[in-house]
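Show me the folded form of this:
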Amino acid sequence: MSGIGGKVVVLAESWIGTPYRHQGAAKGIGCDCIGLIRGIWRELYGGEPEAVPAYAPDWAERSGEDRLVDAARRLFGEPVPMGEAQPGDLLLFRWRPDCAAKHVGILAEPEHFIHAYEQTAVTRSALVPSWRRRIAAVHRFPAIGRD
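I've put the predicted structure just below:
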């Protein structure tokens, strides 16, 4: 694995074991799924992707907007087809088809992804059918220089 995807996977793996903390974004101290992506972004590009306003645990249910999908398009560009997903790609998940996307992770290999999961820590999980069918979008991290 090389290029940007390989770098993203290595960085995501370095976060494994970080405790779950709502709105956190600090490796080894605490993060939620959005904080994991923010931390990887900082390590890749040197700064926050954009200011993240405070959000409640039920933010996706209350807003009526698909803010996670909108942010992914702004920062990562248009989604790629699931059939073209590669290690290091960002995975967005919806709990139900009629709800906003509310969870994100990093594809580590075709059958596993890394994510910060509530009541646990950053972990590598099997991309079993119950997770796979909830994928709302796949995005690729922007290249760095010659990646």
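
Please count neighbours and contacts with C-alpha atoms only from this point.
Fine.

ok, residue 90 - contacts?
Residue 90 sits next to 104, 105, 106, 107, 138, 139, 140, 141 when contact means CA atoms under 8 Å, 6 or more residues apart in numbering.

To clarify, my last question referred to residue 104.
Neighbouring residues of residue 104 by CA under 8 Å, 6+ apart: 33, 34, 37, 90, 91, 92, 93, 115.

The last one - how many residues pack around it?
In this case it means residue 115. 29 (other CA atoms under 10 Å).

One more: the fifth one?
Burial of residue 91, expressed as a neighbour count using other CA under 10 Å, amounts to 25.

Ok, residue 118 next?
Using other CA under 10 Å: residue 118 sits among 14 other residues.

Does it fall in a helix, a strand, or a coil region?
coil (DSSP: H, G, I helix; E, B strand; the rest coil).

residues touching the closest residue to it other than its chain neighbours, list them.
Spatial nearest neighbour of residue 118, excluding adjacent residues (CA to CA, 6 or more residues apart in numbering): residue 20 at 5.9 Å. Residues in contact with residue 20 (CA under 8 Å, 6+ apart) are 30, 31, 32, 116, 117, 118, 119, 120, 121, 122.

May I ask you to name the longest strand in this structure?
strand 101-109 (DSSP state E).

Can you give me the buried ones in it?
101, 102, 103, 104, 105, 106, 107, 108, 109 (16 or more other CA atoms under 10 Å).

And this one, please, so the two structures can be compared:
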Amino acid sequence: MRAFHPLACAAALLVLGGCSTPPPSTPSPSAPWRGSTAPQLSDEQAHDIAIHALGLVGTPYRYGGNTPDSGFDCSGLIGYVYRHRVGSAPPRTVAQLSGWGQQIANGELRSGDMVVFGTGRTPSHAGIYVGEGRFVHAPSSGGTVRLDHLQSRYWARQNASFRRL
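Purely as a prediction, here's the structure:
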């Protein structure tokens, strides 16, 4: 068995830590979203969400960012895509996103669903499922919005849950 290198562990924490808390000027509620429920999306809207998210791959990461011009953090990316494709703004923090919409099983995933990660009680990262086991997300400082596979070595260990919005 390999020993973990301290820098590799620190890098992994930065990936998840990038979206774990809102920017300083944003309130930091940790309770799940208690506002209005998510809209019921048609298959066409769900497909449009996935296509729009894929089109943002390569956009720079920015903590608290929520536009292509300023960059995105993970919840900012989700908010931007949903506002522009559905006309409804989801909650801003990952903790709130984890309670938005309807929880679904892994076997029920469709494009446009949300993926929420967290190894403890508090979710730490989120992305948009785009099909074929892949999701789009804004992973960390210094990175860009990218496409990753749910079953990759790293993400398969991150306790994913799925929400239908």
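
ok so, going back, in helices, which of the contacts of residue 104 of structure 1 appear?
Assigned to helices by DSSP state H, the following of these qualify: 33, 34, 37.

Quick check on those residues: which are buried?
33, 34, 37.

What lines up with the last one in structure 2?
I take that to be residue 37 of structure 1. Structural correspondence for residue 37 of structure 1 with respect to structure 2 (TM-score structural alignment): residue 78.

And that match, how far from residue 116 of structure 2?
11 Å (CA to CA, to the nearest Å).

can you pull the contacts of residue 115 of structure 1?
Residue 115 of structure 1 touches 33, 36, 104, 105, 106, 122, 123, 124, 125, counting by CA under 8 Å, 6+ apart.

That one matches what in structure 2?
Under TM-score structural alignment, residue 115 of structure 1 pairs with residue 137 in structure 2.

Once you drop chain neighbours, what's closest to that match?
Using CA to CA, 6+ apart and skipping the chain neighbours, the partner closest in space to residue 137 of structure 2 is residue 127 (4.5 Å).

so the one you found sits right up against residue 136, yeah?
Yes - counting by CA atoms under 8 Å, residue 136 is a contact partner of residue 127 of structure 2 at 5.5 Å.

Okay, residue 125 of structure 1 and residue 50 of structure 1: tell me how far apart.
Residue 125 of structure 1 is 28 Å from residue 50 of structure 1, where distance means CA to CA.

count of neighbours near residue 72 of structure 1?
Neighbour tally, residue 72 of structure 1, other CA under 10 Å: 20.

Also residue 161 of structure 2?
When neighbours are defined as other CA under 10 Å, residue 161 of structure 2 has 17 of them.

What's the match for it in structure 1?
So residue 161 of structure 2 corresponds to residue 137, using TM-score structural alignment.

Tell me the secondary structure at that match.
strand.

Now it: closest residue in space, sequence neighbours ignored.
Nearest residue to residue 137 of structure 1 in three dimensions, chain neighbours excluded: residue 92, at 5.2 Å (CA to CA, 6+ apart).

how about the one you found, what does it touch?
68, 69, 101, 102, 103, 104, 105, 135, 136, 137, 138.

Also residue 148 of structure 2?
Contacts of residue 148 of structure 2 (CA under 8 Å, 6+ apart): 134, 135, 136, 137.

Helix or strand: which one has the alignment partner in structure 1 of it?
The alignment partner of residue 148 of structure 2 in structure 1, by TM-score structural alignment, is residue 125. Counting by DSSP states H and E, the element that carries residue 125 of structure 1 is strand 122-126.

Now which residue in structure 1 aligns to residue 117 of structure 2?
Residue 117 of structure 2 maps onto residue 93 in structure 1, by TM-score structural alignment.
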